[in-house]
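Trainee: What shape does this take:
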Amino acid sequence: MTRLLVWRHGNTDYNAGGRVQGQTDAPLNARGRDQAAAAAALLASFHPDVLVSSDLSRAHDTASALASLTGLSITPDPRLRERHFGEWQGALLTDIESQHPTEYARWRAGDPSPGCGIESLDDLAKRVVEALQDAAELAPGGTVVVTTHGGAARQGCGALLGWPNEATRTLGSLGNCHWTELTDRSRRVGGTGWQLTAHNVGVPS
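Mentor: Modelled structure (predicted):
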């Protein structure tokens, strides 16, 4: 059985300030570094075999907290970056709502391609699920920790489970430094492929 732990990065000033990060390279703040250290202590108890991360610093630095406890090296993968938010990257959500009310409403309603240069959900799912599958193949039958971003994690996990966008939207957002656990039982007799084992697990913050 292969276990995949899809871990969201720690808090940043963009998270705290209500800004859209997308693929901007916002670093962890002090709270985010503390969250990463606390979560890493829990994740280390899973005895991971492989550690893969988005190449954006907030994810890589989160992964580094676990790498320091396990001695694992971090394999960077740019496919694990957050959804690209086009014109909205770095902007306050309140400003986006007032300046782009139509597109904002479409985004909030789950439109897979709301405009303003935002990456479509289908494109996001395609690159992230490919990254998750490749990560899992690095340790068949083992435990793989993948450090990524909130939107990327949800869409990638939904795609790996074979869910349509409407079902994927029912997964609540991951808290900072929380993770989703997926297991692949396809190598067992009568196995059913990837299954959702747990969601939004982590240290309360």
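Trainee: contacts and neighbour counts: CA atoms only from here.
Mentor: OK.
Trainee: Could you pick out the longest helix of the protein?
Mentor: Looking across the chain with DSSP state H, the single longest helix is helix 121-136.
Trainee: Show me what that helix is in contact with.
Mentor: Contact partners of helix 121-136, identified using CA atoms under 8 Å, 6 or more residues apart in numbering, comprise 2-4, 50, 52, 77, 79-80, 83, 112-113, 144, 146, 152-153, 155-160, 165.
Trainee: Now, these that are in helices?
Mentor: Among those, the members falling in helices (DSSP H) are Ala152, Ala153, Gln155, Gly156, Cys157, Gly158, Ala159, Leu160, Asn165.
Trainee: Redo those as JSON lines? Include distance to Ala40 and neighbour count.
Mentor: Listed next are the ones in helices among the contacts of helix 121-136 as JSON lines, based on distance: CA to CA, whole Å; neighbours: other CA atoms under 10 Å:
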{"residue": "Ala152", "distance to Ala40": "20", "neighbour count": "25"}
{"residue": "Ala153", "distance to Ala40": "18", "neighbour count": "29"}
{"residue": "Gln155", "distance to Ala40": "23", "neighbour count": "27"}
{"residue": "Gly156", "distance to Ala40": "22", "neighbour count": "28"}
{"residue": "Cys157", "distance to Ala40": "21", "neighbour count": "25"}
{"residue": "Gly158", "distance to Ala40": "24", "neighbour count": "22"}
{"residue": "Ala159", "distance to Ala40": "26", "neighbour count": "21"}
{"residue": "Leu160", "distance to Ala40": "24", "neighbour count": "21"}
{"residue": "Asn165", "distance to Ala40": "30", "neighbour count": "17"}
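Trainee: how about this one, so we can line them up?
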Amino acid sequence: MAIELYLVRHGNTAFNADGRLRGLADPPLDDVGECQAAAAAAALSWTAAASILSSPLQRAARTAEIIAGTMGIEHHVDARFNDRDYGFWTGHRKSDVLAEWGTVDAAPGVEPTESVLARVLPALDDLAE
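Mentor: Coordinates of the predicted model:
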């Protein structure tokens, strides 16, 4: 059985607006983010989505709640979809990290891509079952 999966990024936060790495920091959506979530809900309104899932981070959960409420579907939380952990670099400007390390991946203490995939891919497999 095939499933359709729509990926939606969370709405804007003050960290986004300031170019900061969010990771596991938990800033709320700002006014722009609330509008972006409403726009995403409108854009998805034609789908026959059965449910929506998000990480527990408030920016993702709030975006999902807006979409779910608009569409009249359930919202579920799964921590496996949490953002990447930027460790010490959380809250730092991405441009500063890039200037110092060349890439975010090279900055010490950043969750390796392999670790992100190791938690997210099983969650996606669970959706397919």
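Trainee: care to give me the TM-score?
Mentor: Overlay of the two chains. TM-score (TM-score structural alignment, normalised by the length of the second structure): 0.90; 128 aligned residues with a CA RMSD of 1.5 Å.
Trainee: which residues in the second structure does the longest helix of the first structure match up with?
Mentor: Residues 113-128 of the second structure are matched to helix 121-136 of the first structure when aligned by TM-score structural alignment.
Trainee: Can you verify my assumption that Phe15 of the second structure contacts Leu21?
Mentor: Yes - assessed by CA atoms under 8 Å, Phe15 of the second structure is found in contact with Leu21 at 6.9 Å.
Trainee: Distance to Arg106 of the first structure added to the ones in helices among the contacts of helix 121-136 of the first structure, as a markdown table?
Mentor: Formatted as a markdown table, those follow (distance: CA to CA, whole Å):
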| residue | distance to Arg106 of the first structure |
| --- | --- |
| Ala152 | 19 |
| Ala153 | 21 |
| Gln155 | 17 |
| Gly156 | 21 |
| Cys157 | 22 |
| Gly158 | 20 |
| Ala159 | 21 |
| Leu160 | 25 |
| Asn165 | 14 |
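Trainee: Nearest to Asp25 of the first structure among these?
Mentor: The closest of those to Asp25 of the first structure turns out to be Ala152 (CA to CA; 15.0 Å).
Trainee: Now do the same contact list for the closest one.
Mentor: Residues near Ala152 of the first structure by CA under 8 Å, 6+ apart: Leu80, Arg81, Glu82, Arg83, Leu124, Ala125, Val128.
Trainee: neighbours of the first one, just the number please.
Mentor: By the other CA atoms under 10 Å criterion, the neighbourhood of Leu80 of the first structure contains 27 residues.
Trainee: leaving aside the residues next to it on the chain, what's closest to it?
Mentor: Among residues not flanking Leu80 of the first structure along the chain, Ser54 sits closest, at 4.6 Å (CA to CA, 6 or more residues apart in numbering).
Trainee: what helix or strand is His76 of the second structure on?
Mentor: Secondary structure assigned from DSSP states H and E places His76 of the second structure in strand 74-77.
Trainee: Arg198 of the first structure and Thr180 touch, don't they?
Mentor: One thing to correct before we go on: residue 198 of the first structure is Ala, not Arg. Yes - checked against CA under 8 Å, the pair Ala198 of the first structure and Thr180 is within contact range at 5.7 Å.
Trainee: Thanks again, I'm all set now.
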